[in-house]
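Chemist: give me the fold of what follows.
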Amino acid sequence: MTNSSNTQAVDTAYSASKRDMRRILASSLIGTALEYYDFILYATAAGIVFNRIFFTNLDPTAALVLSFATLAAGYVARPLGGVIFGHLGDKVGRKTVLMATIVVMGVTSTLIGLLPATDQIGIWAPALLVTLRVVQGIAVGGEWGGATLVGFENAKKRSRGFASAFSYMGAPTGTLVGTLILAGMATMPDEQFLSWGWRVPFILSAAFMMIAVFIRRKVTESKVFLEAAERAPQHRKTPLVELVRHHWRPLLRAFAVGISCQGAQGLMGAWAVAYVVQQAAHEQSLVLVLKASAAVTTILFIIIASRMSDRFGRRRILMFGNILGIALAFPIMMMLQTDNVVLFFFAVFLGLSVVQGFSAGPYGAYAGEQFPTSVRNSGASVAYQFAATAGAGFTPMIATALAAAGGGSLWLVSLLWIGFALISLIGLMTGKDRSNLDLTELDGKPAQATPAAAVPAPR
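Modeler: Below you'll find the model as predicted:
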């Protein structure tokens, strides 16, 4: 059998049917959209609400920094979620983990919407806010890896990049829905918005959660995972230990490559909104609508970049995205400093849609291709979530301090962005492109089809 025939046979043996694939991709998109609806909703509210609700009687800049510190707490917890749920995903299956993370996130976000303010219960308010944010971080830390790999492991090789990108499309989709709802609430009189209007989007999480659970109930495990589970029974598997001992180089590589897209999200998805609102350059409702508009084009560029990665390779497209980030860092920050609403939108469009689209769209497949099936969920989840913490968790807080240190100029923030892109470029240059390998070759075996459909599910 020729190598081409082998590859086609592997695709046939391991890929899902078209009907199942549509269900899998819908599950990845909708479930992850809910997770990021909640997570990014918090990021937006941290910049325009929480500093006035939970950190009162403070200097405005100090209140904003503390509010962003609670945002960072969620990002710090994300690697813990990646470790816990990534390990479980490799032991008991991707589907079980995805059901758990969606319920935890939905319940936690609803509780945030019901949380009393500081003037009602004192110090308990910010303490409970931080606690709930940490739980949010653990849930979203376990979500991305499983959602990405369900698409990755069920797709044919020629469309792995596109299938893996659906989980990443969930982030701007959730951002779009959450930001539009929050923007609608922000048109209310300020007193009503701060009293109860901001709570509505969080409480709606309960309804969205039930929809996502219903869809995910119908998703099946990937055939390649079931085969790997049969070869290595669950009680003998220690995927996290195996990952650290034998796959630490690809783990570091995947971590480095993921930093730049997370840096773009932290800067343009959270910090930039708070910056322009605090500078009183634009009304907060208008800023939120413009950010939501950029989320639509972000989805478009993620699709373009992931499709291109299936044709030209993951490494090449990711390098292009990072070089673009370096070239546009200073121009984007210069646009943010103006009071021109058109330039603000263009800055968010370039930063969130174009730069993040090309540096994030192919990342899910790139991360999945760094690891064998036995540790893929652990490896992809841990790398991505540590990258999220390093690239986005503290970025809004650091950027706020850098803007103040620059005396109003944002050149220091530009250097921060360039630093993220350089780290990712170095990571990309240390490894080869693996997008041309099929699933068995990623496991270190020759391209040989196995009747995986006949493999029994793990008990």
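Chemist: going forward, measure contacts and count neighbours with C-alpha atoms only.
Modeler: Fine.
Chemist: list the contacts of L318.
Modeler: F358, S359, A360, P362, Y363, L428 (Cα atoms under 8 Å, 6 or more residues apart in numbering).
Chemist: I'd assumed I317 was in contact with the last one.
Modeler: Translated: L428. No. Applying Cα atoms under 8 Å, one finds L428 not in contact with I317, separated by 10.5 Å.
Chemist: nearest to L240, of the contacts of L318?
Modeler: Y363 (21.1 Å; Cα to Cα).
Chemist: quick check: the closest one vs G321, distance?
Modeler: Distance, Y363 to G321, using Cα to Cα, to the nearest Å: 11 Å.
Chemist: which residues touch A69?
Modeler: For A69, the contacting residues are F394, M397, by Cα under 8 Å, 6+ apart.
Chemist: flag every buried residue along the longest helix along the chain.
Modeler: In the chain, assigned by DSSP state H, the helix with the most residues is helix 60-92. Within helix 60-92, the residues scored as buried using 16 or more other Cα atoms under 10 Å are 63-92.
Chemist: next structured bit after that helix?
Modeler: With elements assigned by DSSP states H and E, the helix or strand that comes after helix 60-92 is helix 94-113.
Chemist: show me what that following helix is packed against.
Modeler: If contacts are counted by 3 or more Cα pairs under 8 Å, 6 or more residues apart in numbering; DSSP states H and E, helix 94-113 sits against helix 18-48, helix 60-92, helix 124-154, helix 199-203, helix 205-216.
Chemist: can you give me how far the fourth one is from the chain middle?
Modeler: When C-alpha coordinates are averaged (Cα atoms, centre = their mean, to the nearest Å), helix 199-203 and its chain have centres 21 Å apart.
Chemist: contacts for that helix next, please.
Modeler: Here helix 199-203 makes contact (Cα under 8 Å, 6+ apart) with D38, L41, S109, T110, L111, I112, G113, L114, G178, I181, L182, M185.
Chemist: could I have the buried ones of the residues you listed as ChimeraX selection syntax?
Modeler: Selecting only the buried entries of these in ChimeraX, with 16+ other Cα under 10 Å as the criterion:
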select :38,41,109,110,111,112,113,178,181,182,185
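Chemist: reformat the contacts of helix 199-203 as CSV; add distance to A207.
Modeler: What follows is those, written out as CSV (distance: Cα to Cα, whole Å):
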residue, distance to A207
D38, 12
L41, 16
S109, 11
T110, 10
L111, 13
I112, 15
G113, 13
L114, 15
G178, 13
I181, 14
L182, 16
M185, 18
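Chemist: from the contacts of helix 199-203, pick the one nearest T400.
Modeler: Nearest to T400 among the contacts of helix 199-203, counting by Cα to Cα, is L41 at 19.2 Å.
Chemist: surely G184 touches Q284?
Modeler: No. The pair G184 / Q284 is not scored as a contact, 10.6 Å apart, by Cα under 8 Å.
Chemist: another sequence for comparison is provided below:
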Amino acid sequence: MVATSPKSDLRYTWKVTASSFLGNTLEYYDFLVYGTAAAVVFPKVFFPDASGFVATLSAFGTFAVGFLARPLGGLYFGSRGDRHGRKSTLMITLVVMGLSTILIGLLPGYGTIGIWAPILLVVLRLLQGFAVGGEWGGSMIIVLESAPPRRRGFFSAWPNTGGFSAQILITGVFAYVYTLSDEQLLSWGWRIPFLLSAVVLVVTYWMRRSLSETPVFTEAVATQDTKQANPIRRIFVDDWRNLLLIVGLRFAEALPYFLLTVFALSYGSGPLGLDKGQLNTAILISAVLAFVSHGVFAAISDRIGRRPVYFFGAVVVFVMAFPFFAMLHSGSMVLIVLGYVLVLNVGHNAINAIQPAFYAELFPAERRYTGAAAGREIASIFAGGLTPFIATALAGEDGTRWPLVAAYVMVGAVVTMVAVYKAPESFRRDLTATGTSVR
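Modeler: From the prediction side, this is the model:
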């Protein structure tokens, strides 16, 4: 039986989609504003005694720390969401995530409280990562389970554009921040982007309060005792193959994204001597185009399946690894923008658009939140959070070893292509099915 609800119409679906979009905008804003600050400001504010190269590595190390907490958040909040509901869990992740980011913006620097500054930074980053680990899975699933069956890919793609809407916000805020003097930037200017997340937090909290539980979860509760189930144990016993698949599937999505939006800012403005505004403009153009490309790729996946579109994106990432660096090294604004568009809007977006539906459809209703969230966040450690750190180390202090970074991306793309080949097709699956995962 297909779960139904008096609110399962398109108007309500769009409302759920909008609230999830804002929640993911806050998620990515919080994480990416940290990445931008880590590339530009944090080495001087929190690690002033280290050399430039070591300070940058240290700042990117704290960026990676947030990803270490994400799997724990995915497991904890995923299990809670599968037992007690998607909506109430998402309210908690939203508040913890937003408050952690605001507190980072209020944190004194090394010059004020010494070693406690980087220590508290790491603690808040861990809290931020813990909440984010549960936010993505829940916000995607609440849309997926409320959308029309034949348009699940299309609707669940929009919340996943939160990274790009966040990038637009970050680019706009830092465009102002970069106009400040170095003294103003290092004393109070860098705090502005973190404190502004309070606006998105308040708006999203207000919208989520009026949402209802998904009809799929409601039916799962009616057919079995979800509170007595142990979704964490079952995903590792019954769904371990799909967890491994998700880890592989993430490489061609996360590597290029964090490479272009975090590492390239440090690498381009450092060893290459490019203007920060030039790189931010390229990111902004890609962020705007992402809304179109996500809608197109997601709609195609609802017609022909998730696997062909996903594989296409991985191939583009593989092919563009070396050409992107050539375009970046050219210093030409036109070529830099073209590189960003090809890697992000064609390669990455083809993957990112269908990722929510593809991952969630692999798991049965009673452990969907746990499986999708935990799988994605475990993969985040290897395929996302370590990317800026590894890329910086591979490129070297003077950036001359950049071919190693390009090869790193190509290897990740190959891993994803193998995972797609091994993955089952899921776009016609009945979401109300319980008991077994898709294999």
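Chemist: ok so, going back, neighbour count: Y363 and G321 of the first structure, which is higher?
Modeler: Y363 (31 against 24; other Cα atoms under 10 Å).
Chemist: measure the more buried one to T131 of the first structure for me?
Modeler: Separation of Y363 of the first structure from T131 of the first structure (Cα to Cα): 30 Å.
Chemist: and L425 of the first structure, by the same measure?
Modeler: 35 Å.
Chemist: quick one: which of those two has more around it?
Modeler: L425 (22 against 17).
Chemist: do you know how far the alignment partner in the second structure of the more buried one is from W188 of the second structure?
Modeler: Here L425 of the first structure is matched to M417 in the second structure, going by TM-score structural alignment. Using Cα to Cα, one gets 45 Å for the distance from M417 of the second structure to W188 of the second structure.
Chemist: that older thread, so the match of L425 of the first structure versus L260 of the second structure, what's the distance?
Modeler: Distance of M417 of the second structure to L260 of the second structure, computed by Cα to Cα: 21 Å.
Chemist: report how many residues lie close to the spatially closest residue to A45 of the first structure that is not a sequence neighbour.
Modeler: Excluding its sequence neighbours, the residue lying closest to A45 of the first structure (Cα to Cα, 6 or more residues apart in numbering) is W198, at 7.7 Å. As a burial measure, W198 of the first structure scores 24 neighbours (other Cα under 10 Å).
Chemist: what lines up with W198 of the first structure in the second structure?
Modeler: Using TM-score structural alignment, the equivalent of W198 of the first structure in the second structure is W190.
Chemist: double-check that match against V41; I have them as touching.
Modeler: Yes. If you go by Cα under 8 Å, W190 of the second structure and V41 touch, sitting 7.1 Å apart.
Chemist: I'd say G81 of the second structure and G137 touch.
Modeler: No. G81 of the second structure is beyond contact range of G137, at 9.5 Å (criterion: Cα under 8 Å).
Chemist: joint contacts of these two?
Modeler: Contacts common to G81 of the second structure and G137, judged by Cα under 8 Å, 6+ apart, are Y369, T370.
Chemist: tell me which element G163 of the second structure falls in.
Modeler: Using DSSP H and E, G163 of the second structure sits in helix 162-177.
Chemist: mean deviation of that helix from the first structure?
Modeler: Superposing on the first structure and averaging over aligned pairs (mean Cα distance after the TM-score superposition for the first structure), helix 162-177 of the second structure comes out at 1.4 Å.
Chemist: can you spell out which helices and strands pack onto that helix?
Modeler: Applying 3+ Cα pairs under 8 Å, 6+ apart, one finds that helix 162-177 of the second structure contacts helix 10-40, helix 191-195, helix 276-304.
Chemist: how about a cut-off of 7 Å?
Modeler: When contacts are defined as 3 or more Cα pairs under 7 Å, 6 or more residues apart in numbering; DSSP states H and E, helix 162-177 of the second structure packs onto helix 10-40, helix 276-304.
Chemist: and whatever residue of the second structure lines up with V135 of the first structure, how many neighbours?
Modeler: The alignment partner of V135 of the first structure in the second structure, by TM-score structural alignment, is L127. L127 of the second structure has 20 neighbours, counted by other Cα under 10 Å.
Chemist: residues contacting L127 of the second structure?
Modeler: The neighbours of L127 of the second structure, taking Cα atoms under 7 Å, 6 or more residues apart in numbering as the test, are S100.
Chemist: quick one: whichever strand or helix holds A252 of the second structure to chain centroid distance?
Modeler: Per DSSP H and E, A252 of the second structure falls inside helix 240-258. Distance of helix 240-258 of the second structure from the chain centroid (Cα atoms, centre = their mean) equals 12 Å.
Chemist: how much space is there between the counterpart of S20 of the second structure in the first structure and V150 of the first structure?
Modeler: In the first structure, the residue paired with S20 of the second structure according to TM-score structural alignment is S28. Distance, S28 of the first structure to V150 of the first structure, by Cα to Cα: 8 Å.
Chemist: again, but for A69 of the first structure
Modeler: In this view, A69 of the first structure and V150 of the first structure are 33 Å apart by Cα to Cα.
Chemist: do A380 of the first structure as well
Modeler: 12 Å.
Chemist: neighbour count winner among those two?
Modeler: A380 (31 against 28).
Chemist: does that one touch G368 like I think?
Modeler: Yes. The criterion here is Cα atoms under 7 Å, and A380 of the first structure meets it with G368 at 5.9 Å.
Chemist: find the nearest non-adjacent residue to the counterpart of F263 of the second structure in the first structure, please.
Modeler: Counting by TM-score structural alignment, F263 of the second structure lines up with W271 in the first structure. Spatial nearest neighbour of W271 of the first structure, chain neighbours left out: P396 (4.6 Å); criterion: Cα to Cα, 6+ apart.
Chemist: so what's that neighbour up against?
Modeler: Per Cα under 7 Å, 6+ apart, neighbours of P396 of the first structure: F68, G266, L267, A270, W271.
Chemist: which residue in the second structure lines up with it?
Modeler: In the second structure, P396 of the first structure lines up with P388, judged by TM-score structural alignment.
Chemist: and that match, what element?
Modeler: Taking DSSP H and E as the criterion, P388 of the second structure maps to helix 387-395.
Chemist: past that helix, which element shows up next along the chain?
Modeler: In the C-terminal direction, the helix or strand that comes right after helix 387-395 of the second structure (DSSP H and E) is helix 402-422.
Chemist: that following helix: how far from the chain's middle?
Modeler: Averaging C-alpha positions (Cα atoms, centre = their mean) puts helix 402-422 of the second structure 19 Å from its chain's average.
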